[in-house]
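Trainee: please find the sequence and the predicted model below.
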Amino acid sequence: MNDGTVDHHSMDDVNALRQFSRYFTRRVGALDDHYLGQDRPLGEARLLFEIGDGTSLRELRSRLTLDAGYLSRLVRSLTAQGLVEVSAHSSDSRRRLVRLTPAGRAEIEEQNRRADALAGSLLTGLTAAQRDELTSALAAARRLLRLAAVTVDLVDGAAPDARACLEAYAADLDARFPEGFDASALVRPEEVSGTAGAFFVAYEERRPVGCGALRRLAPGVGEIRHVWVHPDARRLGLARRLLDALEHAAAQRHLTVVRLDTHTVLTEARAMYLACGYAEIPRYDDNPYAGCWFEKRLAGTVPDAAGPRPAEG
């Protein structure tokens, strides 16, 4: 949803981030050909860490967004040093697997020891209170940088990633709802595609980590459905990003009000909707899983243009 451009009001923020990046990479020796005092640059050291207990070259390319040629050169170098070994997958000869050798595992243990020592040396000059402050600041920075790197993309409601997110969402609700959840209650692809609606998938490092759907209820009225974030990506602020995208899509479709419902056990969802300007309203649907109903009029709309409100009671 962001084209990557920066307006002049953001330049102070950009400069601050760049200054921190330059200082930190210099301070930890990221540009040194002998990273952490070992006989290899950061690229090779990081790749050893990412290989861990073993993975495929395809997964490494995707996770690290590395050029295939560059990755191959790194793997060849580590193989020549006796630190990794490459083999074919047992069920797919085209898929190459890479694992650490015993020497590679020993190298990782030493790398971790040195990294811990370096991190400890950076903290030595700080008081306990200052270390706590730094730890909190780093946690906030990591959370916000993760959120900034997530993309929220409009996809067809029948796309594989859309359906995979909905399957995970349904499984999540089935575990959390006392009565369980029937996946037949999910929106149909045609309800949230093209002119009928919208479906967004959130991606972190090319992995789907969230979704949300919009469908039309009546002239001028839309309904937001299935806002979900993977457990690994929660507490980043991603649900609000998805909600913003859905509201923007509603405005683009000339919908002047959006409604949604949620289960009573989803207290965090109810709190988010209230914080985002949604007001509780009487029941407007027959969703058996709903216990709270909400509505929000979109900015710049005519109050009476959204159609009739649900009946009281």
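Mentor: Cool, got the structure. Residues are numbered from 1 along each chain as shown.

Trainee: going forward, measure contacts between C-alpha atoms and count neighbours the same way
Mentor: Will do.

Trainee: quick one: the strands in the stretch 101-250 of the chain?
Mentor: 151-155, 197-204, 207-218, 221-229 (DSSP state E, counting those that start in this stretch).

Trainee: could you dump those strands to CSV with mean neighbour count and distance to residue 54?
Mentor: Output for the strands of the stretch 101-250 of the chain, formatted as CSV (neighbours: other Cα atoms under 10 Å; distance: least, Cα to Cα, whole Å):
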stretch, mean neighbour count, distance to residue 54
strand 151-155, 19, 28
strand 197-204, 24, 22
strand 207-218, 23, 19
strand 221-229, 23, 28
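
Trainee: and for the closest residue to residue 123 other than its chain neighbours, the neighbour number?
Mentor: Leaving aside its sequence neighbours, residue 123 sits nearest to residue 131 (Cα to Cα, 6 or more residues apart in numbering; 6.7 Å). The tally of other residues near residue 131 (other Cα atoms under 10 Å) stands at 14.

Trainee: repeat that for residue 99.
Mentor: 20.

Trainee: presented hereafter is structure B, for comparison with structure A:
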Amino acid sequence: MRPTTEPVAVDDVRVLRRFNRYFTRRIGVLDDHYLGQDRPLGEARLLFEVGDGASLRELRTRLGLDAGYLSRMVKALEAQGLVRVRVHPGDSRLRVAELTPAGRDEVTEQNRRANGLAEGLLSGLSPAQRGELTAAVTVTERLLRLAAITVEVVDGASRDARATLAAYAADIDERFPEGFDPAALVRPGEVSGRTGAFLVAYEEGRAVGCGALRRLAPRVGEIRHVWVHPGARRLGLARRILDGLERAAVERGYGTVRLDTHAALTEAQALYRACGYTEIPRYDENVYAAHWFEKRLARPGADGRAGNR
């Protein structure tokens, strides 16, 4: 599920492509001897990612590589004495790649050269300009991460749905002064099918967020358990999940959605207000709730424009 947005402007595409071409050339990505070492960027990056050890499955997901291509690179690095592969001690189905002493030495040298390249680039700028550049890079990384995350509708009883709900419950159990009882979580049947939906956000194959929608009353849906993994926060992902839940509500015929939140979740309250939710009187008996919100939804009109439902 991707956010519904205006078509991407041609100029925006052109600017991003121009930056990609300049940056890849500037840091030597196109050279078969990346950073002056005797290997292309792909092999150098694989050595870096192996680090203290990683399964081939994890490397394939993290780097977005085809299994056959990854296997060929690993074999090439094995033949050079830089990597060794063994069976995972706890799971015979997994193979784990580890750096040899020679491999660790090469990664150390790779890091030294990469740091030198970065310092060389930054040295041509004043301190104020360096601050401006690093701030811009931070924003760029955040937005590119958000752009790459997908939000998908999954069955409420699926493994990822239950895993993210468990993580949500553990998270708020620590934040609520009174703790949290997992028995208060939505049931799979409530958030599946024609009247409900369960959304999971994925980053590089990992589930990093969730949100649920269930029927509350005729033409009224309720949003529950909007959660983002700590490592994926401050990207704008909670807003993306909330938007997906609202669109799922419209698709299921709900003209209004409601939700509640705990007094301790001040950031959630700010998000809901920023997204057009209005605080209303208590509508449920949720013992963890201190604030209740409602939002009227819009749906595409007959002419394709948004119309109020």
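Mentor: Ah, there it is. On a predicted model such as this, the values are computed, not experimentally measured, just so you know.

Trainee: on that earlier part again, tabulate the strands of the stretch 101-250 of structure 1 (JSON lines), appending distance to residue 92 of structure 1.
Mentor: Shown next, in JSON lines, are these (distance: least, Cα to Cα, whole Å):
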{"stretch": "strand 151-155", "distance to residue 92 of structure 1": "30"}
{"stretch": "strand 197-204", "distance to residue 92 of structure 1": "27"}
{"stretch": "strand 207-218", "distance to residue 92 of structure 1": "22"}
{"stretch": "strand 221-229", "distance to residue 92 of structure 1": "32"}
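
Trainee: residue 58 of structure 1: which of these is closest?
Mentor: Residue 58 of structure 1 lies closest, by Cα to Cα, to one member of the strands of the stretch 101-250 of structure 1: strand 207-218, at 13.6 Å.

Trainee: the closest one packs against which elements?
Mentor: If contacts are counted by 3 or more Cα pairs under 8 Å, 6 or more residues apart in numbering; DSSP states H and E, strand 207-218 of structure 1 sits against helix 160-176, strand 197-204, strand 221-229, helix 238-252.

Trainee: circling back: of all the strands of the stretch 101-250 of structure 1, which lies closest to residue 91 of structure 1?
Mentor: Evaluated over those, closeness to residue 91 of structure 1 peaks at strand 207-218, with 23.7 Å, by Cα to Cα.

Trainee: that closest one to strand 221-229, inter-axis angle?
Mentor: Interaxial angle, strand 207-218 of structure 1 versus strand 221-229 (axes from the mean of the first three to the mean of the last three Cα atoms, to 10 degrees): 160 degrees.

Trainee: relative orientation of strand 207-218 of structure 1 and helix 160-176 in degrees?
Mentor: Comparing the axes of strand 207-218 of structure 1 and helix 160-176 via the same axes, to 10 degrees yields an angle of 90 degrees.

Trainee: mind listing what's buried in stretch 114-132 of structure 1?
Mentor: residue 114 (16 or more other Cα atoms under 10 Å).

Trainee: residues in contact with it?
Mentor: Applying Cα atoms under 8 Å, 6 or more residues apart in numbering, the contact partners of stretch 114-132 of structure 1 are 28, 36.

Trainee: how far does it sit from the chain's center?
Mentor: Between the centre of stretch 114-132 of structure 1 and the centre of its host chain there is 29 Å, according to Cα atoms, centre = their mean, to the nearest Å.

Trainee: again with stretch 33-44 of structure 2
Mentor: On the basis of Cα atoms, centre = their mean, stretch 33-44 of structure 2 sits 29 Å off its chain's mean C-alpha point.

Trainee: returning to that earlier point: could you work out which of the helices and strands packed on strand 207-218 of structure 1 reaches nearest to residue 75 of structure 1?
Mentor: Of those, the one closest to residue 75 of structure 1 (Cα to Cα) turns out to be strand 197-204, at 24.8 Å.

Trainee: so what does that closest one touch, helix or strand wise?
Mentor: Counting by 3+ Cα pairs under 8 Å, 6+ apart, the packing neighbours recorded for strand 197-204 of structure 1 are strand 151-155, helix 160-176, strand 207-218, helix 238-252.

Trainee: on that earlier part again, looking at the helices and strands packed on strand 207-218 of structure 1, which is nearest to residue 89 of structure 1?
Mentor: When these are compared by Cα to Cα, helix 160-176 sits nearest residue 89 of structure 1, at 24.6 Å.

Trainee: for the closest one, name the packing helices and strands.
Mentor: If contacts are counted by 3+ Cα pairs under 8 Å, 6+ apart, helix 160-176 of structure 1 sits against strand 197-204, strand 207-218, strand 221-229.

Trainee: reformat these as a markdown table; add distance to residue 37 of structure 1.
Mentor: As requested, those are exported to a markdown table (distance: least, Cα to Cα, whole Å):
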| stretch | distance to residue 37 of structure 1 |
| --- | --- |
| strand 197-204 | 32 |
| strand 207-218 | 34 |
| strand 221-229 | 40 |
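
Trainee: can you tell me which of those strands is nearest to residue 69 of structure 1?
Mentor: Nearest of those to residue 69 of structure 1, taken as Cα to Cα: strand 207-218 at 22.3 Å.

Trainee: tell me which of the helices and strands packed on helix 160-176 of structure 1 sits nearest to residue 239 of structure 1.
Mentor: Here strand 221-229 is closest among those (Cα to Cα), at 6.4 Å.

Trainee: now do the same contact list for residue 291 of structure 2.
Mentor: Contacts for residue 291 of structure 2 (Cα under 8 Å, 6+ apart) come out as 260, 261, 262, 263, 269, 279, 280, 282.

Trainee: between the helices and strands packed on strand 197-204 of structure 1, which gets nearest to residue 85 of structure 1?
Mentor: When these are compared by Cα to Cα, strand 207-218 sits nearest residue 85 of structure 1, at 26.6 Å.

Trainee: quick one: contacts of that closest one?
Mentor: 161-162, 165-166, 191-192, 196-203, 222-230, 232-233, 238-239, 242-243, 246, 249-250, 307.

Trainee: again, 6 Å this time
Mentor: The contact list for strand 207-218 of structure 1 (Cα atoms under 6 Å, 6 or more residues apart in numbering) reads 191-192, 197-203, 222-230.

Trainee: list the contacts of residue 40 of structure 1.
Mentor: Listed by Cα under 6 Å, 6+ apart, the contact partners of residue 40 of structure 1 are 33, 34.

Trainee: in which helix or strand would I find it?
Mentor: Under DSSP states H and E, no helix or strand contains residue 40 of structure 1.

Trainee: distance of it from residue 133 of structure 1?
Mentor: Between residue 40 of structure 1 and residue 133 of structure 1 the computed distance is 33 Å (Cα to Cα, to the nearest Å).

Trainee: how about residue 299 of structure 1?
Mentor: With distances taken as Cα to Cα, residue 299 of structure 1 is found 39 Å from residue 133 of structure 1.
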